[in-house]
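K.L.:
sequence first, then the predicted structure:
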Amino acid sequence: MKSILLVPVLLGVMAEVHATACLIQSDDEQEPIRLCQQNMTIPENLFEENFCQPNIPERSFKIELIETCPAGAYGICEGSRTEGVGYQQSIYYYSNASDAPVLKAYCEQISQGKWIEPTAQ
């Protein structure tokens, strides 16, 4: 009887850790782009297959599924929403800090997110 009760516990411990973020980095010769999308409420398969796929013409990207976004972002749009979709994610920006004013305005006015400027780490 005791061994039957342990099975769900062991299965929970052995469960695979799934990525909840994707690090997106340009891998072409143009202006570097580096950002990370941290999933908040998006179903995992939808996040990985649709949200982690940048669609910028004539650009190529390396996409890495990771557990959490790395430190070092100059700005984070927390709770960002895509228009017409109720799901939320946080977007971490690393590339060009001079883009912060435009990204902050977009975050707050269009994406309904909260702009955060992390302290130096």
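P.N.:
Okay, I see it.
K.L.:
drop to CA atoms for contacts and neighbour counts, all remaining ones
P.N.:
Will do.
K.L.:
looking at it, Glu67 is touching Cys36, isn't it?
P.N.:
No: look at Glu67 against Cys36 with CA atoms under 8 Å: they stay out of range, at 11.0 Å.
K.L.:
who touches both of these two?
P.N.:
With contacts defined as CA atoms under 8 Å, 6 or more residues apart in numbering, the residues shared by Glu67 and Cys36 are Ala21.
K.L.:
with neighbour numbers in mind, choose between the two.
P.N.:
It is Cys36, of Glu67 and Cys36, that has more neighbours when counted by other CA atoms under 10 Å, with 26 against 15.
K.L.:
in three-state terms, label that one for me.
P.N.:
Classification of Cys36 by DSSP: H, G, I helix; E, B strand; the rest coil places it in strand.
K.L.:
please compare the first structure with the one that follows:
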Amino acid sequence: MRVFLLPLLLLASSQALAEACIVHSQSDRLDVKVCQANRSIPSQLFRDGFCKPEMPGQKVEVSYAEQCPEGAFGVCRNSQVSNIAYRQDLYYYGVASDARYLKPFCEGQGKGTWESPSSSAGNSQAVK
């Protein structure tokens, strides 16, 4: 009986860890929307630190979801956070031409893998 319970517990714990925050920041000339999907950051640290950016002069709204919404023009998968072992996936929404700056940053400093989901069929839903 215990052998059958272990896979159920693992499935339940992986679903409990699914968390993401959508950060929308705005100023006079800037409108940026990013979703951070937690991979290995302790939940409390993720919510209290990573999802609470301090951006002077900008209006910042943060909302939480189980996963990041579709419609990103680029995703940095398995990005490392500031040379710490913590990992997250970063979803970028808005101006697709920003990928020319974000992709090298993702693959270089973030040590992640860049994906362009909007180039594949079926990702037309935008984040509002």
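P.N.:
Everything's here; your move. Everything numeric in this text was worked out from a predicted model, so none of it was measured.
K.L.:
give me the nearest residue to Arg47 of structure 2, chain neighbours excluded.
P.N.:
Nearest residue to Arg47 of structure 2 in three dimensions, chain neighbours excluded: Cys21, at 7.9 Å (CA to CA, 6 or more residues apart in numbering).
K.L.:
so what's Gln25 of structure 1 closest to, chain neighbours aside?
P.N.:
Gln25 of structure 1 sits nearest to Arg34 (CA to CA, 6+ apart), 4.4 Å away.
K.L.:
number of nearby residues for that neighbour?
P.N.:
The local packing of Arg34 of structure 1 (other CA under 10 Å) involves 17 other residues.
K.L.:
wait, doesn't the residue nearest to Arg47 of structure 2 sit right on Pro53?
P.N.:
No: Cys21 of structure 2 is beyond contact range of Pro53, at 11.2 Å (criterion: CA under 8 Å).
K.L.:
between the two, tell me which one has more neighbours.
P.N.:
Of the pair Cys21 of structure 2 and Pro53, Cys21 is the one with more neighbours under other CA under 10 Å, namely 23 against 13.
K.L.:
who touches that one in this structure?
P.N.:
By CA under 8 Å, 6+ apart, the residues touching Cys21 of structure 2 are Cys35, Gln36, Ala37, Arg47, Cys51, Val62, Ser63, Tyr64, Ala65, Cys68.
K.L.:
for burial, what's the neighbour tally of the fifth one?
P.N.:
Just to be clear, that refers to Cys51 of structure 2. Neighbours of Cys51 of structure 2 (other CA under 10 Å): 19.
K.L.:
now do the contacts for it.
P.N.:
By CA under 8 Å, 6+ apart, the contact set of Cys51 of structure 2 is Cys21, Ile22, Val23, Gln36, Val62.
K.L.:
now the fourth one. Nearest residue, chain neighbours left out?
P.N.:
Nearest non-adjacent residue to Gln36 of structure 2, counting by CA to CA, 6+ apart: Leu90, 4.8 Å away.
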